[in-house]
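> just to be clear, the model below is a prediction. Sequence and coordinates:
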Amino acid sequence: MSKETHPITNKMLQSDAFSQWMGIKVLKSEPGYCKLSVKIREEMTNGFGVCHGGVTFSLADSALAFASNSRGSLSLALENNINFTKKVNVGDELTAETEELQNGRTIGVYKVRVSNQNTELIAEFRGTVYRTGKQHELDN
């Protein structure tokens, strides 16, 4: 884990088998912010030989989860949507970076930009989370 990774993000990633299977790397995480990367593998492609849209969505969804939960309150997705702007191929390295648009007591809204290794926009994702009020517990 990077020194720039928030402790809640570390704990979440350790329990997140799907993000681990994807090979997601946390580049930076702090309260309300997260930047992730993943390298696209052959088993992530669809019937057309390009990256399955669900992989791009999942990367953005993980960025949303890590950013929103790093504020300390257990946060769950209420609604997410994505717009794909460019195809993704095997070998591409994707980066997902969050922007916190709303940090309310019960609702959080985030935008996640997904780009490739050439900094070309691949997708734009928007997610709304519900903050349950339950606090994350960290091991001491």
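That came through, no problem. Numbers count the residues shown, from 1 in each chain.
> going forward, measure contacts and count neighbours with C-alpha atoms only.
OK.
> tell me how far Tyr130 lies from Asn80.
Between Tyr130 and Asn80 the distance is 12 Å, computed by C-alpha to C-alpha, to the nearest Å.
> swap that for Arg71, please
For Arg71 relative to Asn80 (C-alpha to C-alpha), the value is 19 Å.
> now the most centrally placed residue in the chain, nearest residue through space, not along the chain?
Among the residues of the chain, the one closest to the centroid is Ala63, at 1.7 Å (C-alpha atoms, centre = their mean). Closest residue in space to Ala63, ignoring its immediate chain neighbours: Cys34 at 5.7 Å, by C-alpha to C-alpha, 6 or more residues apart in numbering.
> next one: Val112
Counting by C-alpha to C-alpha, 6+ apart, the residue nearest Val112 is Thr98, at 4.3 Å.
> helix or strand right after the helix or strand containing that neighbour?
Here Thr98 sits within strand 93-103, counting by DSSP states H and E. Sequence-wise, the next helix or strand downstream of strand 93-103 (DSSP H and E) is strand 107-115.
> ok and that next one relative to strand 93-103, angle-wise?
Angle of strand 107-115 versus strand 93-103, following axes from the mean of the first three to the mean of the last three C-alpha atoms, to 10 degrees, is 160 degrees.
> can you give me how far strand 107-115 is from the chain middle?
Chain-centre distance of strand 107-115: 9 Å, with C-alpha atoms, centre = their mean, to the nearest Å.
> below is an additional structure, to be compared with the one above:
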Amino acid sequence: MKHKYTNLKDLQPDQTSCLYQRHIKDTFHASLGVTLLVCEPGYCLTRTKIEPQFTNATGAVHGGFLFTVADTTAGLAAIHSGSEGTVTTVDSHIQYLRPALNLDNIYAEAEIVKDGKRLAFIDVQIFTEDGSALVKGSFTFARLVLPNSKVPTKDDPCGCQ
């Protein structure tokens, strides 16, 4: 996956977007420190600040944490694809390419490969500020419409109203 954005250090989130507003209300994402930088239909880029509690005994970022960041970023791309409803992960595959050591931030980029009526297939890569790949993965999400929940619709693409 070739990175869409290269000047990562200076990239700031679009705090006016409804998906950003929905994202910051999610307490799970907030506890991870995942910041939504860019989200376009079928594509999302996030930045995550690495805290000591996210590292393992060797000082590397824990693989489970990296997986969660990849899943979160892929899910944001799936939600923002223009389809109605929300999504849930139904399948995933991840490869750890190198240890994530001595990092202040990691970046995750997710891009929809195929977006169907019921399933979305997404490729994700986690990398460092200089573009070195740490993790690559593929995720499959099922599309759901849950009763009485705030989910994206054609009139409210982020489920914020």
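Structure's in. What do you need? Small disclaimer: the values here were computed from a predicted structure and weren't measured.
> and the gap between the residue nearest to the centre of structure 1 and Ile8 of structure 1?
Applying C-alpha to C-alpha, the value for Ala63 of structure 1 to Ile8 of structure 1 is 13 Å.
> common neighbours of the two, please.
With contacts defined as C-alpha atoms under 8 Å, 6 or more residues apart in numbering, no residue is shared by Ala63 of structure 1 and Ile8.
> all strands of structure 2, in order?
For structure 2, applying DSSP state E gives strands covering 34-40, 43-49, 86-96, 105-115, 119-127, 133-144.
> contact partners of the fifth one?
Spelled out, it's strand 119-127 of structure 2. Here strand 119-127 of structure 2 has contacts from 1, 66, 70, 73-74, 77-78, 106-115, 133-143, using C-alpha under 8 Å, 6+ apart.
> just the buried ones from these?
66, 70, 73-74, 77-78, 106-112, 115, 133-143 (16 or more other C-alpha atoms under 10 Å).
> thought Ala65 of structure 1 was touching Gly72?
No: Ala65 of structure 1 is beyond contact range of Gly72, at 11.6 Å (criterion: C-alpha atoms under 8 Å).
> tell me which of the two has more neighbours.
Ala65 (23 against 19; other C-alpha atoms under 10 Å).
> the more buried one matches what in structure 2?
By TM-score structural alignment, Ala65 of structure 1 lines up with Gly75 in structure 2.
> for its match, what are its contacts?
With contact set as C-alpha under 8 Å, 6+ apart, Gly75 of structure 2 has these partners: Val87, Thr88, Thr89, Phe141.
> okay if I get the residues you listed as JSON lines plus distance to Asp14 of structure 2?
Converted to JSON lines, these look like this (distance: C-alpha to C-alpha, whole Å):
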{"residue": "Val87", "distance to Asp14 of structure 2": "22"}
{"residue": "Thr88", "distance to Asp14 of structure 2": "25"}
{"residue": "Thr89", "distance to Asp14 of structure 2": "26"}
{"residue": "Phe141", "distance to Asp14 of structure 2": "25"}
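> which among the residues you listed gets closest to Val151 of structure 2?
When the contacts of Gly75 of structure 2 are compared for distance to Val151 of structure 2 (C-alpha to C-alpha), Val87 comes out closest, at 9.5 Å.
> which one in structure 1 is aligned with that closest one?
Superposed on structure 1 with TM-score structural alignment, Val87 of structure 2 falls opposite Ser75.
> circling back: using JSON lines, please lay out the strands of structure 2 together with distance to Ile24 of structure 2.
Below are the strands of structure 2 laid out as JSON lines (distance: least, C-alpha to C-alpha, whole Å):
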{"stretch": "strand 34-40", "distance to Ile24 of structure 2": "8"}
{"stretch": "strand 43-49", "distance to Ile24 of structure 2": "12"}
{"stretch": "strand 86-96", "distance to Ile24 of structure 2": "16"}
{"stretch": "strand 105-115", "distance to Ile24 of structure 2": "17"}
{"stretch": "strand 119-127", "distance to Ile24 of structure 2": "21"}
{"stretch": "strand 133-144", "distance to Ile24 of structure 2": "21"}
